[in-house]
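Student: How does the following fold in three dimensions:
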Amino acid sequence: MADWNDQRSGVGYEPGISNASVPNTVRDAGLRKHMLSIYNYMTSGVLLSGIIALVMANTGMTTALYSNPILPWIIMLSPLAIVFAMSFGANRFSAGTLQLMFWAFAALMGASLSTIFLVYTQASIALTFFATAAAFAGLSLFGYTTKKDLSGMGTFLIMGVVGLLVAMLLNMWLQSSGFAMAISAIGVLIFAGLTAYDTQRLKAQYQYVRGTDMAGKAVILGALTLYLDFINMFQFLLSFLGSQD
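Tutor: As a prediction, the model looks like this:
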């Protein structure tokens, strides 16, 4: 049987177009548009979070909000609930609903991240943000262009995230600054690896969703994935580059 998606054949199968060969140039243009949409949503989400965090911190809303014993927990746990809902309910939700959930997630993350402005100087936060953006761009470009199969990294990196969460919970009890720095260093490395891995995975995913109803949903879910990689790398890197007030 012919492999319609074999890159070596020079053609690709386009769902919905029968008995038609699609040149690689057309398919590559579709892939670029797909990935650009993911990056646009991801970047817009990060900027929305940053603006909300900055406004809340500078207007005193963060201090007032976190003086309430219940609201901080709602703000911290709500983004996690949205991530699980989007991840496990993607087939049930429409693309429009996933978009609204993504923007709600980014806004709530902004409210949660506003607390960093109470700990670190704005100059060091800005420095860390641009350093993270440069690192993210380089790592994502590597994941997009490399010919090396990064799929073997996936299981290892996910296990690393689980181990990282366990270590963070353990350090809540130990309260060790040295252990905290080690966790941050490992966290930066893990999410750096995930940035490259997820980019390659999202690129490969395109051939399965192009021309289908899942294409729009895949863009939003891909943006969510890269957003999480970026924001986690930023937070761990802030432990090293951030200067406290």
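
Student: Every contact and neighbour count from this point should use C-alpha atoms.
Tutor: OK.

Student: can you tell me how far residue 140 sits from residue 183?
Tutor: Distance of residue 140 to residue 183, computed by Cα to Cα, to the nearest Å: 23 Å.

Student: now do residue 75
Tutor: Between residue 75 and residue 183 the computed distance is 24 Å (Cα to Cα).

Student: show me where the chain has strands.
Tutor: 11-12, 22-23 (DSSP state E).

Student: right, and those strands - which one's nearest residue 151?
Tutor: Closest to residue 151 of those is strand 11-12 (Cα to Cα; 22.4 Å).

Student: among the strands of the chain, which is nearest residue 63?
Tutor: strand 11-12 (55.4 Å).

Student: If you count contacts, what does that closest one end up packed against?
Tutor: strand 22-23, helix 24-59 (3 or more Cα pairs under 8 Å, 6 or more residues apart in numbering; DSSP states H and E).

Student: Recalculate using a threshold of 7 Å.
Tutor: Applying 3 or more Cα pairs under 7 Å, 6 or more residues apart in numbering; DSSP states H and E, we find strand 11-12 packed against strand 22-23.

Student: tell me what the strand it packs on is packed against?
Tutor: So strand 22-23, by 3+ Cα pairs under 7 Å, 6+ apart, packs with strand 11-12.

Student: which stretches of this structure form helices?
Tutor: 24-59, 61-65, 71-88, 95-113, 122-145, 151-174, 177-209, 214-241 (DSSP state H).

Student: Mind listing what's buried along the fourth one?
Tutor: The neighbour-count criterion (16 or more other Cα atoms under 10 Å) identifies 95, 98-99, 101-113 as the buried residues of helix 95-113.

Student: contacting residues for residue 109?
Tutor: Residue 109 makes contacts with 49, 79, as judged by Cα atoms under 7 Å, 6 or more residues apart in numbering.

Student: now it: how far from residue 137?
Tutor: In this view, residue 109 and residue 137 are 21 Å apart by Cα to Cα.

Student: Next, the structure of the following sequence, for comparison with the previous one:
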Amino acid sequence: MLPQDNYNRSYVSPGRDRSLSFPSLMRSVYIWMALALAVTGLTAMTIATQPQIVYAIFANRAIFWMLILAELGMVIYLSARIMSMSFATAGIVFVVYALLNGVTLSSLFLAYTAESIAQTFFVTAGTFGAMAVIGFLVKRDLSAIGRFFYMALIGLIIATVANAFFHNSGVAMICNYAGVVIFSGLTAYDTQKIKNMLVQFGDRRDETVMKLALLGSLSLYLDFINLFLYLLRFLGNRR
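Tutor: Below you'll find the predicted structure:
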């Protein structure tokens, strides 16, 4: 997930007058997120129909882990350096990251049926949409809840890594349930955080504000992808 320091953490009362540019900024957040999801999905489906490419990626552990490390490096780099790069460069890095993520997620089409993947996607979209609406409309400051979910996420990562060695099905099931709850909660928290951040910029529509909106898109994109992956473990039908 994204470092919290990239956002202004102060809470803005929902009653404060919003700028005329705020709605378009929020639209740009979701447009970039939708674009990244489309790139990821189309890439995954395309790669899955190419047996030679699939074999080259997943039969060679070195290539697979290089892709994983490249994705992780791009997220960290974009989160930490976005303010020092142009908006165009940041957008390209985001799209390339989404494309690489699609390459690695193409393995899902080998493990699960296309129908169950599609069904899970729509369930994820519904869940994500509901939590985003809650995060956007709720008047209560969700900062404390957000911090709790980020700490829970760290615990989830540690438990998942540890269970990779012990292969305990009970722990795996608990991690799956926790993952759904955590990323549902983070969706609401991140939505409110992005809203409160963008509403503070008055009528500004400069590159700095656009880059902050792009950073928010990346955060919500990651929430959606992770929520989808955890739900797929429950709803997906294996081949």
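
Student: Overlay them and tell me the TM-score.
Tutor: After superposition, the two chains reach a TM-score (TM-score structural alignment, normalised by the length of the second structure) of 0.90; 225 aligned residues with a Cα RMSD of 1.6 Å.

Student: Out of the strands of the first structure, flag the one nearest residue 219 of the first structure.
Tutor: Using Cα to Cα, the nearest of the strands of the first structure to residue 219 of the first structure is strand 11-12, at 20.7 Å.

Student: wait, isn't residue 217 of the first structure in contact with residue 95?
Tutor: Yes. Counting by Cα atoms under 7 Å, residue 95 is a contact partner of residue 217 of the first structure at 5.0 Å.

Student: Give the equivalent position in the second structure for residue 63 of the first structure.
Tutor: In the second structure, residue 63 of the first structure lines up with residue 55, judged by TM-score structural alignment.

Student: go on, residue 31 of the first structure?
Tutor: In the second structure, residue 31 of the first structure lands on residue 22 (TM-score structural alignment).

Student: tally of neighbours for the closest residue to its match other than its chain neighbours?
Tutor: Excluding the flanking residues, the one nearest residue 22 of the second structure by Cα to Cα, 6 or more residues apart in numbering is residue 199, at 5.9 Å. A total of 23 residues lie near residue 199 of the second structure under the criterion other Cα atoms under 10 Å.

Student: ok, residue 199 of the second structure touching residue 18?
Tutor: Yes. Here residue 199 of the second structure reaches residue 18: they are 5.8 Å apart, a contact under Cα under 7 Å.

Student: check contacts around the alignment partner in the second structure of residue 106 of the first structure.
Tutor: For residue 106 of the first structure, the aligned position in the second structure is residue 98, judged by TM-score structural alignment. Residue 98 of the second structure sits next to 36, 39, 40 when contact means Cα under 7 Å, 6+ apart.

Student: Switch these over to a markdown table; also include distance to residue 222 of the second structure and neighbour count.
Tutor: Listed next are the contacts of residue 98 of the second structure as a markdown table, based on distance: Cα to Cα, whole Å; neighbours: other Cα atoms under 10 Å:
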| residue | distance to residue 222 of the second structure | neighbour count |
| --- | --- | --- |
| 36 | 10 | 23 |
| 39 | 14 | 19 |
| 40 | 12 | 25 |
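
Student: Nearest to residue 112 of the second structure, out of those residues: which one, please.
Tutor: For the contacts of residue 98 of the second structure, the nearest to residue 112 of the second structure is residue 40 (16.8 Å; Cα to Cα).

Student: In contact with that closest one, which residues are there?
Tutor: Residue 40 of the second structure neighbours (Cα under 7 Å, 6+ apart): 98, 99, 101, 102.

Student: same check, this time on residue 48 of the first structure
Tutor: Contacts for residue 48 of the first structure (Cα under 7 Å, 6+ apart) come out as 106, 107.

Student: That one maps to what in the second structure?
Tutor: So, by TM-score structural alignment, residue 48 of the first structure is matched to residue 39.

Student: gap between that match and residue 105 of the second structure?
Tutor: In terms of Cα to Cα, residue 39 of the second structure sits 12 Å off from residue 105 of the second structure.

Student: mapped onto the first structure, which of the contacts of residue 98 of the second structure hold?
Tutor: Shared contacts between this structure and the first structure among the contacts of residue 98 of the second structure (both residues aligned by TM-score structural alignment, their matches' Cα atoms under 7 Å) comprise 36, 39, 40.

Student: what's the burial count for residue 26 of the first structure?
Tutor: By other Cα under 10 Å, 11 other residues sit near residue 26 of the first structure.

Student: and what of the one 3 residues further on?
Tutor: The local packing of residue 29 of the first structure (other Cα under 10 Å) involves 10 other residues.

Student: Residue 169 of the second structure too?
Tutor: Other residues lying near residue 169 of the second structure total 10 when counted by other Cα under 10 Å.

Student: wait, doesn't residue 229 of the first structure sit right on residue 193?
Tutor: No. In this structure, residue 229 of the first structure is not within contact of residue 193 by Cα under 7 Å, at 9.2 Å.

Student: what do we get in the second structure for residue 78 of the first structure?
Tutor: Checking TM-score structural alignment: residue 78 of the first structure goes with residue 70.

Student: where's the nearest residue to residue 79 of the first structure once chain neighbours are set aside relative to residue 188 of the first structure, distance?
Tutor: Excluding the flanking residues, the one nearest residue 79 of the first structure by Cα to Cα, 6+ apart is residue 105, at 5.2 Å. Residue 105 of the first structure sits 22 Å away from residue 188 of the first structure, taking Cα to Cα as the criterion.

Student: cool, and residue 212 of the first structure?
Tutor: Distance from residue 212 of the first structure to residue 188 of the first structure, by Cα to Cα: 35 Å.

Student: which of those two has more neighbours?
Tutor: With neighbours defined as other Cα under 10 Å, residue 212 of the first structure and residue 188 compare such that residue 188 has more, 21 against 12.

Student: Fine, thanks again, bye for now.
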